[in-house]
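Q: Sequence isn't available, so here's the structure alone:
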């Protein structure tokens, strides 16, 4: 019984993360259209392989997060309440305002940062980005949920534990520098992970392009990491979704 109860939050986390993986499948043919080489496999087979690979990575990160988050005091309070068949409203209320503030600030920063660098970015990258813009539901599900499970729940939780074991005695209270270091590292990895897609959309690699991809995404990663640390995983997820909504609304006005 205890094993089943411990598995339940992980199953819920994997399920909501898998929804994000499915939401990105329709984008794969569009991304492949930018490839000049002849495809070795059919588009359908590439989609199946992509889902399988992403699912394995998600499963690994959900497991890593489930193991190491509890060792360092990080949690997903709403998911854990639901797994216990309890009301999650109390935990959710504590996350709403921080998620709104963090998401709006993050979304506005990315819009302003893009506006400041847009004249320096390759035109091919900007036009390809408009053609390949993911639908809103992909931004919400994959960007908001799946990426947070991979980066914050998985990587950040592990980095906090690793930093703690390297810099402190086992059994001592975990100090803030371990969380801050892990927020920075996981945010930079989040930014770097966006480079391959950016390079596939642009025939030339420029310093402004690399700066935009890494710094623009990392900046929000700092916000999401802080929210995960202080309020829980769902707060980071909510902020990520709100950041996308802010960018969609802001782009509409622009």
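A: Arrived safely. Note that this is a predicted model, so its numbers are computed, not measured. Residues are numbered from 1 along each chain as shown.
Q: contacts and neighbour counts: CA atoms only from here.
A: Fine.
Q: Pull the contacting residues for the nearest residue to residue 23 once chain neighbours are set aside.
A: Nearest residue to residue 23, sequence neighbours excluded (CA to CA, 6 or more residues apart in numbering): residue 138, at 5.2 Å. By CA atoms under 8 Å, 6 or more residues apart in numbering, residue 138 lies in contact with 20, 23, 24.
Q: adding another structure so you can compare the two:
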């Protein structure tokens, strides 16, 4: 039994410091997006700024460790788990997909900035050291553990067990992974709606469209890379998209 959970435990343990860093800098980045009154209220409600940072780190560690452990097991059971190493051809394909996706995401300011009130102003806080670190550690790693390694693997496992007659993972059809990817990407996009409401104060058709276009579309890309090459390529792409887009905003806005 211990042998079966050795690798999942090792993976979950590896995620702990990454999740902690991601959690801390996500709180810092989020707090910087609020006005002074809201910041002070949150700090007071949390018994101090350091307590707020600790809470963010702890929450990220708990969720990432649990989802990392069970996600690893589900990924292995469905045949999605790959050796944690980068190879030349997959890395090149991932880098190209990352660059294209990052550029498209970087166009957000120009595509929607004039049609969504308040969007242009958010870019005043989009490119900061805290946002860079948060996007790499939390976006690139934590979100991929939660949404792809765990959730997409869970969907694939359930679809396989329910709809595929042969219960050997070698017989899992491609349609299972495609549907699992779509479901995970849709939930990934939907999960950004609360933050979207917080940012813009409302949801309009164009705001919802933007949310699902970017978050859902990118989720499909990351899920496709996870399916084809492994979760580490999805992490590389997710972090890379944030880096490319932020460089564009830093240089041209």
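A: Structure's in. What do you need? Every value quoted in this text rests on a predicted model; they were computed, and no experiment measured them.
Q: ok, the equivalent of residue 125 of structure 2 over in structure 1 to residue 8 of structure 1 distance?
A: With TM-score structural alignment as the criterion, residue 125 of structure 2 lines up with residue 131 in structure 1. As for residue 131 of structure 1, its distance to residue 8 of structure 1 is 39 Å (criterion: CA to CA, to the nearest Å).
Q: Of the two, give the one with the bigger neighbour count.
A: residue 8 (17 against 11; other CA atoms under 10 Å).
Q: Can you tell me the centre-most residue of structure 1?
A: Note on structure 1: the residue nearest the mean C-alpha position is residue 147, at 2.5 Å, using CA atoms, centre = their mean.
Q: Of the contacts of residue 138 of structure 1, which is the nearest to residue 93 of structure 1?
A: The nearest member of the contacts of residue 138 of structure 1 to residue 93 of structure 1, counting by CA to CA, is residue 20 at 24.2 Å.
Q: For the closest one, which non-adjacent residue is spatially closest?
A: Using CA to CA, 6+ apart and skipping residues adjacent in sequence, the residue nearest residue 20 of structure 1 is residue 142, 3.8 Å away.
Q: Tell me the spacing between that neighbour and residue 104 of structure 1.
A: For residue 142 of structure 1, the distance to residue 104 of structure 1 - CA to CA - is 19 Å.
Q: What is the equivalent residue in structure 2 for the residue nearest to residue 23 of structure 1?
A: Looks like residue 138 of structure 1 aligns to residue 134 there (TM-score structural alignment).
Q: what does residue 198 of structure 1 give?
A: In structure 2, residue 198 of structure 1 lands on residue 196 (TM-score structural alignment).
Q: For residue 70 of structure 1, give me its contacts.
A: Applying CA under 8 Å, 6+ apart, no residues qualify as near residue 70 of structure 1.
Q: What does it correspond to in structure 2?
A: In structure 2, the residue paired with residue 70 of structure 1 according to TM-score structural alignment is residue 76.
Q: The helix or strand hosting its match: what's the following helix or strand?
A: Following DSSP states H and E, one finds residue 76 of structure 2 within helix 49-77. Per DSSP H and E, the first helix or strand lying C-terminal to helix 49-77 of structure 2 is helix 88-106.
Q: name the helices or strands packed onto that next one?
A: Helix 88-106 of structure 2 sits against helix 217-228, helix 231-252, with contacts defined as 3 or more CA pairs under 8 Å, 6 or more residues apart in numbering; DSSP states H and E.
Q: want to try TSV for the ones you listed, with mean neighbour count as columns?
A: Putting those into TSV (neighbours: other CA atoms under 10 Å) gives the following:
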stretch	mean neighbour count
helix 217-228	23
helix 231-252	21
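Q: Which among the ones you listed is found nearest to residue 51 of structure 2?
A: Closest of these to residue 51 of structure 2 is helix 231-252, at 27.2 Å (criterion: CA to CA).
Q: okay, the angle between that closest one and helix 88-106?
A: Regarding helix 231-252 of structure 2 and helix 88-106, their directions subtend 40 degrees when assessed with axes from the mean of the first three to the mean of the last three CA atoms, to 10 degrees.
Q: For helix 231-252 of structure 2, give me every contacting residue.
A: 81-82, 84-86, 91, 94-95, 97-99, 101-107, 123, 126-127, 132, 135-137, 139-141, 144-145, 148-149, 222-223, 225-226.
Q: Now check structure 1 for the residue matching residue 185 of structure 2.
A: Aligning on TM-score structural alignment places residue 185 of structure 2 opposite residue 187 in structure 1.
Q: Tell me the mean distance between the helix or strand where its match lies and structure 2 once they are aligned.
A: Using DSSP H and E, residue 187 of structure 1 sits in helix 176-192. Superposed on structure 2, helix 176-192 of structure 1 shows a mean distance of 0.9 Å to its aligned residues (mean CA distance after the TM-score superposition for structure 1).
Q: Counting by contacts, list what that helix packs against.
A: In terms of contacts (3+ CA pairs under 8 Å, 6+ apart), helix 176-192 of structure 1 is packed against helix 157-167, helix 207-231.
Q: Pull out the buried residues from the shortest one.
A: Buried positions in helix 157-167 of structure 1, judged by neighbour count with 16 or more other CA atoms under 10 Å: 157, 158, 159, 160, 161, 163, 164.
Q: quick one: the longest helix anywhere in structure 2 to chain centroid distance?
A: Longest helix of structure 2, by residue count under DSSP state H: helix 2-32. Distance of helix 2-32 of structure 2 from the chain centroid (CA atoms, centre = their mean, to the nearest Å) equals 13 Å.
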